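Enquirer: no letters, just coordinates:
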């Protein structure tokens, strides 16, 4: 206790159950919560709307939904929490199972989340065995400063399950990831992500990996910017054999050491994206083939085989929904394939593609980098680059120089106002 000698510091006498706090003299009120359970919990509920409520001052989370349907949290504020803000999950492991075990069509809309201890939102639901989508969603929310206690892998949004959606959100101010991804067939669209991965190395704003069966994702029309270059940070991180994500129409501006890192995986096409002011555009490697630390992942009995067998990857619905997955072991999984880079714009990017291997495969390509990409040092016709308005003018030469390039709807990215708010 004698070391508590500066305003704002505190210490805990756990034996006596006393907290000593050095008041900085600026507090008009002081609230101490002993609540460890969620403030609100729903099990098997349906058709409920929670609107305009402030959830705050709990040691745990604010709300937990299990096996719910059509339940909406709208216009709420979640702040000053010890754990994450809200979770939507399936009702598994309960002694009394609700009539609806899977959560579906639930939403978190127009909410603000900040000053939490262990992340923002846990968004799950759906059946991975049958690939049945849940269609739970996070829409038009602002999420920031969500890692007061847990600095890594406690994302702004942790998304899993099947067929869930992250739309029109802003996520910022975090030491590690913004979106932590697992599962299948998710949609991540029209979000703005910035100033994340600020304190960690080898990290991605959107991150997933080590399970080639987790595919079918679409990441499109997002604006990811201002990630630190000093660490090995990336906007989208396909880590350790991650496969099957379509990335289309995004804008990457000052997005880390390299906006894209494909770590040995396949079937990750990049189309119609814009890369601006980045040291490297796309980094790709054949780690499962070249690096001793990665080779055990695809060895017999390794983590990749275990995870593929968990969902019977070579049988319906996986072999029908993802035909390339059924041939995973036949096609040499150590070599990246079908990572097509086409119809992209690179503006003032130091090195468009950085390929990393052991030298043995130096003559082989891990990316299908077509001739239909434009690399330039000049402003290609942005409306106002200095004000970060990266919408292209209708007269931009990009539309002539890149065959089939579509106008990126930059003005729709991020949150939008509701009435006067």
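Expert: On my side now, so go ahead. Just so it is clear, the structure is predicted and the values come from calculations on it, not from any experiment.
Enquirer: please make it C-alpha for all contacts and neighbour counts, starting now.
Expert: Noted.
Enquirer: can I assume residue 11 is in contact with residue 17?
Expert: No: contact criterion Cα atoms under 8 Å: residue 11 and residue 17 do not qualify, at 10.9 Å.
Enquirer: so residue 289: helix, strand or coil?
Expert: Following DSSP: H, G, I helix; E, B strand; the rest coil, we place residue 289 in the helix state.
Enquirer: so it makes contact with residue 295?
Expert: Yes: with contacts counted by Cα under 8 Å, residue 289 reaches residue 295, the gap being 6.3 Å.
Enquirer: below is structure B, check it against A:
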């Protein structure tokens, strides 16, 4: 920015830093490409391309019975699709999501009552994610209760493939590779700091009833599997105990 001449100069991401007449440059003023009003239900997004917004490709809060299918979502500042609150009966399937902040971020159900969201995330291809930064930009992140995440292909990201936090979350038949490209405290599947979630991942630091079966691990830089003892002299023991106390208190109140 040359403030004296009020000119903005851009060095293009090409070999010579120049731009040709055939190149297309987007300067978006949109926050979210599509903002679904709160509590909307019975809506389908299908068979189109969504791109070039500063925020999320699709954003909604407390939405029910929403289908997002066969979309290409690309070039967003934040998530390709972000559904917050008590989302129920949402299906995101057969989408190609790339060049985004995070891929899919979804919360739903009620943990205090273990009421399932009924959400399904399946048969999506998510790659070239975490474009803005590394930590907290996941390909898929799910929160609360009762999600099914299966048959997704995830690759080329700075941070975690699938982040999960909650209960009764099923993750199966996903192909995750070339993630954690710019982070160390990270995983293909990753969760932590809360004993009340279903902690099933390959660096197992506590939790209960951890089962890891029928997986193929390759190309690990340190360990394919590691187990250690959180809660006995670990740096984040305070977080674990705080979350456990908060969850017990909430459940008693409910």
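Expert: Everything's here; your move. Since the structure is predicted, the reported quantities are computational estimates derived from the model, not experimental observations.
Enquirer: let me see the TM-score of these two.
Expert: Once superposed, chain against chain, the TM-score is 0.87 (TM-score structural alignment, normalised by the length of the second structure); 248 aligned residues with a Cα RMSD of 2.7 Å.
Enquirer: before we move on, the earlier item: who has more neighbours out of residue 289 and residue 295 of the first structure?
Expert: Legend: neighbour count by other Cα atoms under 10 Å for residue 289 of the first structure and residue 295, higher for residue 289 (21 against 14).
Enquirer: separation between the more buried one and residue 296 of the first structure?
Expert: Remark: distance between residue 289 of the first structure and residue 296 of the first structure (Cα to Cα, to the nearest Å) = 10 Å.
Enquirer: ok, the aligned residue in the first structure for residue 169 of the second structure - how many residues close by?
Expert: Superposed on the first structure with TM-score structural alignment, residue 169 of the second structure falls opposite residue 186. Per other Cα under 10 Å, the neighbour tally for residue 186 of the first structure reads 28.
Enquirer: likewise residue 296 of the first structure?
Expert: Neighbourhood size, residue 296 of the first structure [other Cα under 10 Å]: 15.
Enquirer: repeat for residue 178 of the second structure
Expert: 16.
Enquirer: what's the counterpart of it in the first structure?
Expert: Using TM-score structural alignment, residue 178 of the second structure lines up with residue 195 in the first structure.
Enquirer: would you confirm that its match contacts residue 177?
Expert: No: using Cα under 8 Å, residue 195 of the first structure makes no contact with residue 177, being 10.0 Å away.
Enquirer: is it true that the match of residue 169 of the second structure touches residue 218?
Expert: Yes: using Cα under 8 Å, residue 186 of the first structure is in contact with residue 218, at 6.4 Å.
Enquirer: which ones are touching residue 199 of the second structure?
Expert: By Cα atoms under 8 Å, 6 or more residues apart in numbering, the contact list for residue 199 of the second structure reads 191, 192, 206, 207, 208, 210.
Enquirer: give the buried subset of these as a PyMOL selection command.
Expert: Of the contacts of residue 199 of the second structure, the buried ones go into a single PyMOL selection, burial set by 16 or more other Cα atoms under 10 Å:
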select buried, resi 191+192+206+207
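Enquirer: give me the mean deviation of the longest helix that the first structure contains from the second structure.
Expert: Ranked by residue count, the top helix of the first structure under DSSP state H comes out as helix 303-310. On superposition with the second structure, the mean distance recorded for helix 303-310 of the first structure (mean Cα distance after the TM-score superposition for the first structure) is 2.0 Å.
Enquirer: so where is that helix in the second structure?
Expert: Under the criterion TM-score structural alignment, helix 303-310 of the first structure matches residues 239-246.
Enquirer: run through the residues that contact the residue nearest the centre of the first structure.
Expert: The C-alpha lying nearest the average C-alpha coordinate of the first structure belongs to residue 179 (Cα atoms, centre = their mean; 2.1 Å). Counting by Cα under 8 Å, 6+ apart, residue 179 of the first structure makes contact with 155, 156, 157, 158, 159, 205, 206, 207.
Enquirer: and residue 154 of the first structure, by the same measure?
Expert: 118, 119, 120, 147, 176, 177.
Enquirer: at 6 Å instead, please
Expert: 118, 119 (Cα atoms under 6 Å, 6 or more residues apart in numbering).
Enquirer: could you measure from the match of residue 178 of the second structure over to residue 205 of the first structure?
Expert: In terms of Cα to Cα, residue 195 of the first structure sits 9 Å off from residue 205 of the first structure.
Enquirer: follow-up on the earlier one: so residue 11 and residue 17 of the first structure - more neighbours on which side?
Expert: Legend: neighbour count by other Cα under 10 Å for residue 11 of the first structure and residue 17, higher for residue 11 (14 against 7).
Enquirer: most neighbours of all the contacts of residue 179 of the first structure, which one?
Expert: residue 156 (34 neighbours).
Enquirer: what's the match for it in the second structure?
Expert: Here residue 156 of the first structure is matched to residue 139 in the second structure, going by TM-score structural alignment.
Enquirer: which position in the first structure pairs with residue 71 of the second structure?
Expert: Under the alignment by TM-score structural alignment, residue 71 of the second structure pairs with residue 76 in the first structure.
Enquirer: doesn't residue 53 make contact with its match?
Expert: Yes: Residue 76 of the first structure lies in contact with residue 53 (Cα atoms under 6 Å); the separation is 4.9 Å.
Enquirer: between the two, which has more neighbouring residues?
Expert: Neighbours were counted for residue 76 of the first structure and for residue 53 using other Cα under 10 Å; residue 76 has more, 19 against 13.
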